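Novice: my questions are about this predicted structure, shown below with the sequence.
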Amino acid sequence: MTESVKTISVKELARKVFNHEDVFIIDARNTDDFDDWKIEGENVQIINEPYFELLEGVDSILDKLPKDKDIYVICAKGGSSEFVAQQISEAGFTDVYSIEGGMKAWSEHLEPVKIGDLKNGGAIYQFVRIGKGCLSYLVDSNGKGAMIDTNRMLEPYESFIKEKNITLTHILDTHLHADHISGGRQLAEKTGATYYLPPKDAEEVTFNYEHIHDGDEYQVGDTTIKAVYSPGHTIGSTSFVVDDQYLLTGDILFIDSIGRPDLAGKAEDWVGDLRNTLYKRYKELADDLTVLPAHYMTIKEMNDDGSIGEKLGVLYKENHGLNITDESEFRRTVTENLPPQPNSYQEIRETNMGKISPDDEKQREMEIGPNRCAVR
């Protein structure tokens, strides 16, 4: 790579997306990969021009390139994008950047966003994994902290916790995840915090953990986290009410969709549990709770500040999955509108059970692609 090729980190690019800046991207991966999963944003313009079609030059795409904007080029891992960016630069475009680490790095970036304050001091933070749609949470109450639905990339959490001078006491997973590898147990081992998991999801796990039961309360600093059993995505799925303000729904309820019940092959068995959770159990909760899910599907669900969340009462009015009065229609909707299974989902489940221990590179490969935890 020559000096004329500039680079940009995924962290810098993510800030531009979160800030709703105009971003023009050339994705140099093959079309199938691009169609499956790409960078999205409110003001993101992205075109797919496979690398292998540009080996002889970029003349064929010059009329598609803006002359008054920065141009960002991405590929799978960051190598092909350097080549393409170099060619575009040599064609006379001055502000061309290769995105460091490609979609692999984009998939792993975590962006912390403050959701709100807690009643007795402290705050709750959402870590947005913008390239994967995963959402994890940190409850910070007067120097004590709890992590919920931790991703496997621990460094961003550790840096943030150190910066805020927080001592982690509790690490909880809402369920046994099937679309991403949980970092909860590893973070607990590193920090001395206690790791919690719903036992109905954990019958095959190979490690020790503390059980989560309906109604359990966890004191984190001066804040209370209450467990609400909410099966349907998995048989053990459990939500958490934090500070009587926030409802962490895991993969049961999203902003624009509802959870899928089939990732353990139990769609027909669990769809009734899903309906009961959404139409009865959650109905008993306060409408002004802010729903904070473990995933989001599209950038349209993102608020202006980059967060993902909405009042429960609003979702009961606007989320189609909460407004299907006929039970048989609900069952059909849920079982007939399932997206493809997440990539390597069975291996991910086995990793989260402790049955297999893939190396870091294998874990990255297992997680590549969009999240697919919701009914379409």
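Specialist: Thanks, I have the structure now. Since we're looking at a predicted model, the values are computed, not measured.
Novice: all contacts plus neighbour counts: C-alpha atoms, from now on.
Specialist: Will do.
Novice: in stretch 347-356, what's buried?
Specialist: Buried residues in stretch 347-356, counted by 16 or more other Cα atoms under 10 Å: 347-353.
Novice: what's next to that stretch, contact-wise?
Specialist: Applying Cα atoms under 8 Å, 6 or more residues apart in numbering, the contact partners of stretch 347-356 are 176-182, 202, 204-207, 357-358, 366.
Novice: can we see that at 7 Å?
Specialist: Stretch 347-356 has contacts (Cα atoms under 7 Å, 6 or more residues apart in numbering) with 176-182, 204-207, 357.
Novice: got the buried residues for the longest helix along the chain?
Specialist: Taking DSSP state H as the criterion, the chain has its longest helix at helix 79-90. The neighbour-count check on helix 79-90 (16+ other Cα under 10 Å) flags 79-89 as buried.
Novice: chain center to the host helix or strand of residue 363, what's the gap?
Specialist: When elements are assigned from DSSP states H and E, residue 363 belongs to helix 360-367. How far helix 360-367 lies from its chain's middle: 16 Å, per Cα atoms, centre = their mean, to the nearest Å.
Novice: any buried residues in that helix, and which?
Specialist: Neighbour counts using 16+ other Cα under 10 Å place 363-364, 366-367 of helix 360-367 among the buried residues.
Novice: which residues touch that helix?
Specialist: Against helix 360-367 from outside (Cα under 7 Å, 6+ apart): 179-180, 343-344.
Novice: could you rerun that using 8 Å?
Specialist: Counting by Cα under 8 Å, 6+ apart, residues outside helix 360-367 touching it are 104, 179-181, 343-345, 347-348.
Novice: can you tell me which of those end up in strands?
Specialist: Secondary structure from DSSP state E places none of those in strands.
Novice: which of these ranks first by neighbour count?
Specialist: residue 180 (28 neighbours; other Cα atoms under 10 Å).
Novice: check contacts around that one.
Specialist: By Cα under 8 Å, 6+ apart, the residues touching residue 180 are 151, 345, 348, 367.
Novice: most widely separated two among the residues you listed?
Specialist: In the contacts of residue 180, two members sit farther apart than any others by Cα to Cα. They are 151 and 345, at 15.0 Å.
Novice: between the buried residues of helix 360-367, which sits nearest residue 294?
Specialist: Of all those, residue 294 sits closest to residue 367, with 15.5 Å by Cα to Cα.
Novice: distance of that closest one relative to residue 322?
Specialist: Distance, residue 367 to residue 322, by Cα to Cα, to the nearest Å: 29 Å.
Novice: here comes the other one, which I'd like you to weigh against the first:
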Amino acid sequence: MTQQLRASSAAEVYERMLGREPLFILDVRNEDAYADWRIEGTSITSLNVPYFDLLDGVDSVLGKLPEDVPILVVCAKEGSSKFVAEQLVEAGVRNVAYLAGGMQAWSEYLHPVKIGDLDGGGTIYQFVRVGKGCLSYAIVSDGEAAIVDPARMIDVYLQFAKEQGVSIRYAIDTHLHADHISGGRRLADAVGATYLLPPKDATEAAFVFTALEEGNTMTVGRSVMEIIPVYSPGHTIGSTSLIVDQKYLLTGDILFVASIGRPDLAGKAGDWAPDLRNTLYQTYRQLSPDLWVLPAHYSAAAELDDEGRVCARLGELYRVNPGLRIEDEAAFRKAVTENLPPQPNAYQDIRLTNMGKLEPSDAQASEMEIGPNRCAIHG
């Protein structure tokens, strides 16, 4: 019987990754694209053989493929991987699929997961953009929701709100993002919500917004569930964290589970390094160590827990996060300004887009965002 070629969705690949089920990936993109960014996980093995090396046949890779592990062929946008997968099937290779939509679909897939309940009633959810390491949040209480650091794929949040039976009251960006295009303004416009952005990050913004500032409190739902902004500069000059229900600390790109934010994406590393140190070593240290840290990004699949969440207690991070254990001020400055990972792809155009100064098409926006986030000082 001739086996049928199967398309595997980004969601299916993520579920396999989360369940630590073995998967072998044949990535047929160019070597530089593969080296820059690829699908990774504790149960995933991958091999890079460029598509052009397989145009005349797949015989050269047959001996390198496992016989007892599912094989997923991956390319940028699906076409090349489907062609190669078809050749593998014709060659008698079993259990072969290709990634539907390619790495573009992987980059844009968001997976919602429940973080926990709120004391006054309500729930907080995390949206894991697994292909890019971006994290956004929905804070839900009594028929209302606030969406924090939303991705540009706003249909995910609209569908979530519909399923939950809630109206979106706020769309909030903790800072001006440089690694991905914010969906905050579009989401707010789509549902008539209030869009909030730190004013110090928006001095050049070409749109109207509501200031996200320390001293102001947002209330979501009739249970008076409060969101308290805490000014926490360093990644950007306006970076503002959010304390939710005195239980959760949304840190934006200031503090991650395995690293800390970088201060150089606006060309102000030297100026902003002291702000970053002050936020991490003074402002955050005055907060309760029992707060659950919920960052806006992560860098590796190892940061996901068994339920697919990225979170940790603040006190625990002060014990294990290397970026919080550099007591010498000069050593800290060197760590956050020298030998940093490459900057995010197209980050200058992304910043201009988030200021409202560029209006890329959907195709252009997708291309601008391709690649990892690279917002941490450690890759």
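Specialist: Yep, that arrived. All values reported here derive from a predicted model rather than from experimental measurement.
Novice: where do the helices sit along the stretch 151-300 of the second structure?
Specialist: Taking DSSP state H, counting those that start in this stretch to define them, one finds helices in the stretch 151-300 of the second structure at 155-164, 184-191, 269-278.
Novice: switch the ones you listed over to CSV; also include distance to residue 263 of the second structure and mean neighbour count.
Specialist: As requested, these are exported to CSV (distance: least, Cα to Cα, whole Å; neighbours: other Cα atoms under 10 Å):
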stretch, distance to residue 263 of the second structure, mean neighbour count
helix 155-164, 29, 15
helix 184-191, 23, 19
helix 269-278, 5, 20
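Novice: in TSV, list the ones you listed along with distance to residue 135 of the second structure.
Specialist: Supplementary listing: those in TSV, determined by distance: least, Cα to Cα, whole Å:
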stretch	distance to residue 135 of the second structure
helix 155-164	13
helix 184-191	14
helix 269-278	21
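Novice: indicate which one of these is closest to residue 95 of the second structure.
Specialist: Distance to residue 95 of the second structure, taken as Cα to Cα, is lowest for helix 155-164 among the helices of the stretch 151-300 of the second structure, at 30.6 Å.
Novice: circling back to that earlier point, ok, so of the buried residues of helix 360-367 of the first structure, who is nearest residue 243 of the first structure?
Specialist: Residue 243 of the first structure has its nearest neighbour among the buried residues of helix 360-367 of the first structure in residue 367, at 32.2 Å by Cα to Cα.
Novice: please pull up the equivalent of residue 63 of the second structure in the first structure.
Specialist: Alignment note: residue 63 of the second structure maps to residue 63 in the first structure; criterion TM-score structural alignment.
Novice: pretty sure its match sits in a strand.
Specialist: No - under the criterion used here (DSSP: H, G, I helix; E, B strand; the rest coil), residue 63 of the first structure is helix, not part of a strand.
Novice: look up how far residue 33 of the first structure lies from it.
Specialist: For residue 63 of the first structure, the distance to residue 33 of the first structure equals 24 Å [Cα to Cα].
Novice: kindly report the same for residue 142 of the first structure.
Specialist: Here the criterion is Cα to Cα. By it, residue 142 of the first structure lies 45 Å from residue 33 of the first structure.
Novice: which residue of the two possesses the greater neighbour count?
Specialist: Taking neighbours as other Cα under 10 Å, residue 142 of the first structure and residue 33 compare with residue 142 leading, 18 against 14.
Novice: report the contact partners of that one.
Specialist: Contacts of residue 142 of the first structure by Cα under 8 Å, 6+ apart are 121-122, 221-222.
Novice: of these, closest to residue 264 of the first structure?
Specialist: Nearest to residue 264 of the first structure out of these is residue 221 (Cα to Cα; 35.9 Å).
Novice: can you pull the contacts of residue 150 of the first structure?
Specialist: The neighbours of residue 150 of the first structure, taking Cα under 8 Å, 6+ apart as the test, are 136-137, 171-173, 182-184.
Novice: show me where the stretch 251-376 of the first structure has strands.
Specialist: Assigned by DSSP state E, counting those that start in this stretch, the stretch 251-376 of the first structure shows strands spanning 290-293, 310-311.
Novice: from residue 241 of the second structure, how far out is whichever residue in the second structure pairs up with residue 361 of the first structure?
Specialist: Mapped onto the second structure by TM-score structural alignment, residue 361 of the first structure lines up with residue 363. From residue 363 of the second structure across to residue 241 of the second structure, the span is 32 Å (Cα to Cα).
Novice: residue 281 of the first structure maps to what in the second structure?
Specialist: Mapped onto the second structure by TM-score structural alignment, residue 281 of the first structure lines up with residue 283.
Novice: surely that match and residue 232 touch.
Specialist: Yes - here residue 283 of the second structure reaches residue 232: they are 7.4 Å apart, a contact under Cα atoms under 8 Å.
Novice: neighbour count winner among those two?
Specialist: Relative neighbour count places residue 232 above the other of residue 283 of the second structure and residue 232, with 28 against 14, counting by other Cα under 10 Å.
Novice: so who does residue 48 of the second structure touch?
Specialist: Contacts here follow Cα under 8 Å, 6+ apart; on that basis residue 48 of the second structure touches 26-29, 31, 34.
Novice: could you find the closest non-adjacent residue to it?
Specialist: Spatial nearest neighbour of residue 48 of the second structure, chain neighbours left out: residue 27 (4.8 Å); criterion: Cα to Cα, 6 or more residues apart in numbering.
Novice: no further queries at this time; thank you.
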